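Q: Kindly generate the corresponding structure for this input.
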Amino acid sequence: MLIFADHMPTATEKICIYQNYKIEEIMTLNFSSPISHIMNTFELTPPGNLQSMYGYPDDALIDEQSRDMLYCRYLTENPVAFCKLMGIVCAIYESNAVAFWFVISHSEYRDDYANCFMKFLQTRYGLLSNEVSGPGDLVELKQAEFSLMGLANYQLDRERYLAISGIAQQEAMRDGFQQG
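A: From the prediction side, this is the model:
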């Protein structure tokens, strides 16, 4: 389950999620909030102007679809952002009993990237997100389930993630020691 909100989950919201959705844990992640005591995912937000990173003039007006495509490039081409993304996507794949609560800021700049991130997850993996502004929004939350194409993309991305992060080499070495 993926939840995006402009606040930390309240006790009432946590109880509602635990009771109504068979969730065992709520992992709170800081997408773009100034709150400092929760795990951040700032690597998912491009540092600086995304347009200039990909050769557009800083003052160029780009439409929403173009911004979404540039953000997709950022997530898939930047190894740090890609590894942070895959850490979250792998955790979603491995456990349906965890809700991921992303705290976002009220800044238009940050909200744009939160929206781009939600669209990326839905387009690439078929994962639906929920936007929550209060307890009333918890009545009918959508579960995060991979689509068939999303599973294929996940497998490809996971292989690349393992190679980039060095986990594949560690597993190979461990398997070699266990076989020998």
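
Q: make it CA atoms for all contacts and neighbour counts henceforth
A: Noted.

Q: Based on its surroundings, how many neighbours for Leu75?
A: 23 (other C-alpha atoms under 10 Å).

Q: just checking, it is part of a helix?
A: Yes - counting by DSSP: H, G, I helix; E, B strand; the rest coil, one finds Leu75 located in a helix.

Q: Tell me how far it lies from Ser66.
A: 14 Å (C-alpha to C-alpha, to the nearest Å).

Q: all strands for the chain, in order.
A: Along the chain, counting by DSSP state E, strands occupy 2-5, 25-30, 39-40, 98-103, 129-132.

Q: out of these, which comes closest to Leu70?
A: strand 129-132 (20.5 Å; C-alpha to C-alpha).

Q: which secondary structure elements does that closest one contact?
A: strand 2-5 (3 or more C-alpha pairs under 8 Å, 6 or more residues apart in numbering; DSSP states H and E).

Q: Also this sequence, please, to line up against the first:
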Amino acid sequence: MIGIVLAGGQSLRFGRDKATCQLPGQKYSNVQLAVNKLSACEQIIVCANRANQGKIKSQLGSGITIVCDLAEYANHGPLAAIATATSLRTGDVDYQMLPVDYPNLTPATVNRIADQPNTVAATVGHAHYTIAHFRCSHRQVVNWLAHGDWRLRHFIIDCCHCQPLLFPDSHEFINLNYDQGEHIP
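A: You can find the predicted model right below:
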């Protein structure tokens, strides 16, 4: 299984880069936390943006593949990251996707998703489409995008046939949209 870390967002509501941010009380930055939680993956691909790519490289060191969106998909959100990550492999591959803006996800939750193919994390009344385990090929992603549908939900459900994996509502599934803490370099 290949891990995909979604770290290329613009962080407009947050006001600074979420990926490289280290929140008060955290030992690591959000991107480091996400990478550390993907222990079931044989390789991890961090999908960054041009602005944060260098800082992510310095935070993660060697051994992690860091990419920016392919030019034809640039700035199109999580599906651009999936298209870019899948371009590095041939054929159908299992992927586990994790965004940087859920820093409270526990390793146990991430491992439960890793153990359940074709699933998307869900809580009562809400699916978390960026937290998923799916199987696909680059060709499958390209064919999907050729139809112009950039909605991650449609890709995960209709193309990859993922089913919800239900978790209790908890602080684990609170998305980091707004900066509530003090700035830590």
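
Q: tm score of chain vs chain?
A: Once the chains are laid over each other, their TM-score by TM-score structural alignment, normalised by the length of the first structure reads 0.30; 81 aligned residues with a C-alpha RMSD of 4.4 Å.

Q: who wins for proximity to Ile15 of the first structure among the strands of the first structure?
A: Of all these, strand 25-30 comes closest under C-alpha to C-alpha, at 10.5 Å.

Q: remind me, longest strand of the second structure?
A: From DSSP E, the single longest strand across the second structure is strand 126-136.

Q: Which is the succeeding secondary structure element to that strand?
A: Next helix or strand after strand 126-136 of the second structure toward the C-terminus (DSSP states H and E): helix 138-146.

Q: in the first structure, which spans are helices?
A: Using DSSP state H, the helices of the first structure run over 11-21, 50-53, 64-77, 79-94, 108-125, 148-165, 167-179.

Q: what comes up buried for the first one?
A: Meaning helix 11-21 of the first structure. Neighbour counts over helix 11-21 of the first structure (16 or more other C-alpha atoms under 10 Å) mark 13-14, 16-18, 21 as buried.

Q: Then the fifth one?
A: Counting neighbours by 16+ other C-alpha under 10 Å, one finds that the buried residues in helix 108-125 of the first structure are 110-111, 113-114, 116-122, 124-125.

Q: by how many degrees do that helix and helix 64-77 diverge?
A: 70 degrees (axes from the mean of the first three to the mean of the last three C-alpha atoms, to 10 degrees).

Q: I'd like to know which elements helix 108-125 of the first structure is packed against.
A: Checked by 3+ C-alpha pairs under 8 Å, 6+ apart, helix 108-125 of the first structure has helix 64-77, helix 148-165 packed alongside it.

Q: Cys83 of the first structure is nearest to which of the strands of the first structure?
A: Across the strands of the first structure (criterion: C-alpha to C-alpha), the nearest stretch is strand 39-40, sitting at 13.6 Å.

Q: From Lys14 of the first structure, how far off is Asp111 of the first structure?
A: 23 Å.

Q: Likewise for Gln178 of the first structure?
A: Taking C-alpha to C-alpha, one finds Gln178 of the first structure at 42 Å from Lys14 of the first structure.

Q: Of all the helices and strands packed on helix 108-125 of the first structure, which one is nearest Ile88 of the first structure?
A: helix 148-165 (11.2 Å).

Q: Of all the residues in the closest one, which ones are buried?
A: In helix 148-165 of the first structure, the ones that count as buried by 16+ other C-alpha under 10 Å are 150-151, 154, 157-158, 160-162.

Q: Include distance to Tyr93 of the first structure when you put the residues you listed into a markdown table, please.
A: Formatted as a markdown table, the buried residues of helix 148-165 of the first structure follow (distance: C-alpha to C-alpha, whole Å):
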| residue | distance to Tyr93 of the first structure |
| --- | --- |
| Gly150 | 11 |
| Leu151 | 9 |
| Tyr154 | 9 |
| Asp157 | 12 |
| Arg158 | 11 |
| Arg160 | 16 |
| Tyr161 | 14 |
| Leu162 | 15 |
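
Q: right, and the pair among those with maximum separation?
A: Gly150 and Leu162 (17.8 Å).

Q: Tell me who's in contact with Leu151 of the first structure.
A: Leu151 of the first structure is in contact with Tyr125, counting by C-alpha atoms under 8 Å, 6 or more residues apart in numbering.

Q: Need the buried residues of helix 11-21 of the first structure in CSV (columns: distance to Glu171 of the first structure).
A: CSV is the format used below for the buried residues of helix 11-21 of the first structure (distance: C-alpha to C-alpha, whole Å):
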residue, distance to Glu171 of the first structure
Glu13, 39
Lys14, 36
Cys16, 39
Ile17, 35
Tyr18, 34
Tyr21, 34
